[in-house]
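Enquirer: Predicted model and sequence follow; I will ask about them next.
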Amino acid sequence: MRASQAPGGLRHAWQLEATGCPWAVHTRSPVPSALRRQLLARIDAFEDTWSRFRPESLVRRAAAGRLAREPDGTIALPLPPGSATLLDLYDRLHAATDGRIDPLAGADLVALGYDAAYSFVVRDGAAQRLGAVHGRPTWAACARHDDDQLVLREPALVDVGAAGKGFLADLLAAWLREAEYEEYLIDAAGDLLVRCDQPVRIGLERPGGRGGDGAVVGIVELAAGAVCASGVSHRAWGPGLHHILDAHTGLPVAGANAVVAAWAVADTCAQADGLATALFVADPASLAAARFAYDFALLRADGSAAVSRTWRDLPAELFTAPRRDR
């Protein structure tokens, strides 16, 4: 996704890298060097906690059994203040999708080759280990959290990729507000978080890769809120191999009617990010029934499309003839 232009007055752009991707922060006045350093240090600390690509991150050390066990044999991960918001979101997504969104599915991605070394080589015997169906630990059975402390029953790889980037964007927005930046547009590698006086016109791009060319297929206008996208071609490394899994089977979503691209609009970037992924494995109505307040548009492999009933009220448009759901 991309904003057609920075909203009026937000002419200063700070380019940075986070979560292994290029980000941009648009503000009315330049972000001073000292504040940039402070924000980058906080982003680095976030990745030291959550990144499954950093060998010494907290989640990697927990997965490798390198954290001390509690007297009852569990493994406690002391997370940064505010992490309960992300953990609560995963509790809700896991329940609303019948376990098909699961932070412990990171082990499945590793087995399929999307590992810390980016080997993109499927491990021997992966088919017998993938997913909850083959006994991979699940969020509901293996994890619980007490406020900001995550507790695992056994070593397991926690992967917050479905909503973690959006959560970091929300944190960055909060840090900007602490520094008295009341208006901003955060472009988190294509996921956008907006807070400004004038609506921003955002283009929804068709997925790249097979049959996709990055052409704009819709628009959303937002002055406050977030819009996030997910697509099967964004991180793909072989026939039928991409990063959006059904955590029950541990396999990438597929099928003639499977979702191939989704966009979600919500109040927070974490929710929009998580819901854009959840739409691949759950019916939109079931997510609404779980009390997620959101709008969406999606494209399926058979060429059909769907949007939420209130999509046009945002206002937003998908340049096709979609069915209206939810």
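Expert: It's in.
Enquirer: rest of the way, CA atoms for contacts and neighbours
Expert: Noted.
Enquirer: All the helices of this structure, residue numbers only.
Expert: If DSSP state H is used as the criterion, the helices of the chain fall at 33-50, 58-63, 83-96, 106-111, 139-142, 164-178, 269-278, 284-289.
Enquirer: Tell me the spacing between the residue nearest to T310 when sequence neighbours are not counted and R312.
Expert: With C-alpha to C-alpha, 6 or more residues apart in numbering as the criterion, T310 has its nearest non-adjacent residue at 6.9 Å, and that residue is D295. Separation of D295 from R312 (C-alpha to C-alpha, to the nearest Å): 10 Å.
Enquirer: ok, the two, which is more surrounded?
Expert: D295 (25 against 13; other C-alpha atoms under 10 Å).
Enquirer: hang on, the earlier thing: got a list of what the residue nearest to T310 touches?
Expert: Listed by C-alpha atoms under 8 Å, 6 or more residues apart in numbering, the contact set of D295 reads 264-266, 307-308, 310-311.
Enquirer: and with 10 Å instead?
Expert: By C-alpha atoms under 10 Å, 6 or more residues apart in numbering, the contact set of D295 is 227, 263-266, 272, 275-276, 284, 288, 307-314, 316, 326.
Enquirer: Repeat that for C228.
Expert: 1, 163, 166, 187-193, 204, 262-266, 268-277, 296.
Enquirer: And for I186?
Expert: By C-alpha under 10 Å, 6+ apart, the neighbours of I186 are 13-14, 23-27, 169-170, 172-173, 192-195, 226, 269.
Enquirer: Repeat the analysis, applying 7 Å as the threshold.
Expert: By C-alpha atoms under 7 Å, 6 or more residues apart in numbering, I186 lies in contact with 24-26, 169, 192-194.
Enquirer: Now G166. Nearest residue, chain neighbours left out?
Expert: In space, G166 is closest to A270, 4.0 Å off (C-alpha to C-alpha, 6+ apart).
Enquirer: filter the contacts of D295 to the buried ones?
Expert: The neighbour-count criterion (16 or more other C-alpha atoms under 10 Å) marks 227, 263-266, 272, 275-276, 284, 307-308, 311, 316, 326 among the contacts of D295 as buried.
Enquirer: here comes the other one, which I'd like you to weigh against the first:
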Amino acid sequence: MNDPLEFDAIGTRWWIQAGGLTDQVAEEIRRRIDEFDGVWSRFRSDSEVSRWASGWAEAKNSGAPDGAGTERTLVLPAEAAPLGRLYRELHDLSGGSVTPFVGESLVRLGYDASYSLTPHGPAIPAPAWGRDALWEDRTVTASAPVLLDIGAAGKGLLVDLVCGILRDAGVREFLVDAGGDLRHHGPTAARIGLESPFDSSRAIGVVEVEDQALAASGVSRRAWGRGLHHVVDGLTGEPVRRVVASWVVAPDAMLADGLATALFFVPGADLAARYGVEWLSVHSDGHAEGSEYFLEGLF
């Protein structure tokens, strides 16, 4: 295969190893990632979700307190439909803990557009699905201020979209890795190390991934202050405490990414029974739980 294509985008490092990757295809990949970011990023003031969220401030300035009573609708690109369906499933399975409406909760903790990493007051729960906001197909409708954050599954979706570009270009062997969320296709399995949530210079095990996706989620990569990190419970707006890292192997990266987040709230055995995936979670006291596929690879 060619030398890997490496670059930074959407706040993470991309590493793409693909046979027959041309400059034209590489440029198409970069354009698609930027297009995705221009829709979904809450860290860009010019993105569609950011501009939609700022609309409530405009409504308030026009006389409606906090935008109250002003129902607003956001129509999103085609990739929103499967993403919204997955979010609804994970929301229901977790009792509301996993939600795409958690953006303002993260901002309150300091994980804001300027990366201030300074809390702006007590934690706040996310708007309630169905009461305050609703995501159906490509449309999000809300009657109160909402800032979308698709960090639970969005990066996995983008990995899948990039893989689609490679397949459409006739590339049949590739590994696309976006900061630990990856998807593989080809005759030779990829051996992937599992980074320790307690020491990023060490691995706690290794797994082989072949024609599947692997996603990881953890509290150590985006952490600041005492006990503050980006994995929050939508019911409370508070960072989770019990689980510190999770991994899922699934047929596609969006599902793997979403389920890796869900593992912080839903028993892995329940997710495995529903989706037929492999899973591993590491708890704050150091013990691990998971499917045999992962446990066999632990050191």
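Expert: On my side now, so go ahead. Model, not experiment: these values are computed from the prediction.
Enquirer: quick one: TM-score?
Expert: Here the TM-score for the pair of chains, by TM-score structural alignment, normalised by the length of the second structure, is 0.90; 290 aligned residues with a C-alpha RMSD of 2.1 Å.
Enquirer: Which residue in the second structure aligns with V160 of the first structure?
Expert: Using TM-score structural alignment as the criterion, V160 of the first structure maps onto I150 of the second structure.
Enquirer: next one: A117 of the first structure
Expert: Under the alignment (TM-score structural alignment), A117 of the first structure pairs with S114 of the second structure.
Enquirer: Hmm, W14 of the second structure is touching G180, no?
Expert: No: between W14 of the second structure and G180 there is no contact under C-alpha atoms under 7 Å: 9.0 Å.
Enquirer: gap between E35 of the second structure and L158 of the second structure?
Expert: To L158 of the second structure, E35 of the second structure is 10 Å away according to C-alpha to C-alpha.
Enquirer: measure V231 of the second structure to L93 of the second structure for me?
Expert: V231 of the second structure is 17 Å from L93 of the second structure, where distance means C-alpha to C-alpha.
Enquirer: okay, these two: which has more neighbours?
Expert: Legend: neighbour count by other C-alpha under 10 Å for V231 of the second structure and L93, higher for V231 (26 against 17).
Enquirer: What's that one aligned with over in the first structure?
Expert: V231 of the second structure maps onto I244 in the first structure, by TM-score structural alignment.
Enquirer: Tell me which residues touch its match, please.
Expert: Counting by C-alpha under 7 Å, 6+ apart, I244 of the first structure touches 232, 252-253.
Enquirer: 6 Å instead?
Expert: I244 of the first structure makes contact with P252, according to C-alpha atoms under 6 Å, 6 or more residues apart in numbering.
Enquirer: The stretch 101-250 of the first structure: strands as residue ranges?
Expert: Taking DSSP state E, counting those that start in this stretch to define them, one finds strands in the stretch 101-250 of the first structure at 143-146, 149-152, 184-188, 191-205, 216-231, 236-238, 241-242, 245-246.
Enquirer: Tabulate these (a markdown table), appending distance to P78 of the first structure.
Expert: As requested, the strands of the stretch 101-250 of the first structure are exported to a markdown table (distance: least, C-alpha to C-alpha, whole Å):
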| stretch | distance to P78 of the first structure |
| --- | --- |
| strand 143-146 | 10 |
| strand 149-152 | 5 |
| strand 184-188 | 26 |
| strand 191-205 | 28 |
| strand 216-231 | 28 |
| strand 236-238 | 33 |
| strand 241-242 | 31 |
| strand 245-246 | 27 |
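Enquirer: Nearest to L35 of the first structure, out of the ones you listed?
Expert: L35 of the first structure lies closest to strand 184-188 among the strands of the stretch 101-250 of the first structure, at 15.0 Å (C-alpha to C-alpha).
Enquirer: now that closest one: how far from the chain's centre is it?
Expert: How far strand 184-188 of the first structure lies from its chain's middle: 15 Å, per C-alpha atoms, centre = their mean, to the nearest Å.
Enquirer: how about it, aligned to which bit of the second structure?
Expert: Aligned by TM-score structural alignment, strand 184-188 of the first structure falls on residues 174-178 of the second structure.
Enquirer: That stretch vs the first structure, average offset?
Expert: Mean deviation of stretch 174-178 of the second structure relative to the first structure after superposition (mean C-alpha distance after the TM-score superposition for the first structure): 0.5 Å.
Enquirer: mind listing what's buried in that stretch?
Expert: Under 16+ other C-alpha under 10 Å, the buried positions of stretch 174-178 of the second structure are 174-178.
Enquirer: got it, and stretch 40-56 of the second structure?
Expert: Within stretch 40-56 of the second structure, the residues scored as buried using 16+ other C-alpha under 10 Å are 40-44, 47-53, 55-56.
Enquirer: can you check stretch 267-286 of the first structure too?
Expert: Quick answer for stretch 267-286 of the first structure (16+ other C-alpha under 10 Å): 268-282, 284.
Enquirer: which of those lies closest to G214 of the first structure?
Expert: Nearest member of these to G214 of the first structure, counting by C-alpha to C-alpha, is A276, at 17.7 Å.
Enquirer: Aligned counterpart of L280 of the second structure in the first structure, please.
Expert: Using TM-score structural alignment as the criterion, L280 of the second structure maps onto A297 of the first structure.
Enquirer: who's in contact with D246 of the first structure?
Expert: Neighbouring residues of D246 of the first structure by C-alpha under 6 Å, 6+ apart: 100, 253.
Enquirer: same thing but at 10 Å, please
Expert: So D246 of the first structure contacts 97, 99-102, 105, 108, 131-132, 252-254, 278, 280-282 (C-alpha under 10 Å, 6+ apart).
Enquirer: Excluding chain neighbours, what is closest to A117 of the first structure?
Expert: Leaving aside its chain neighbours, A117 of the first structure sits nearest to F53 (7.7 Å; criterion: C-alpha to C-alpha, 6+ apart).
Enquirer: Which residue in the second structure aligns with that neighbour?
Expert: When the second structure is aligned by TM-score structural alignment, F53 of the first structure is paired with F43.
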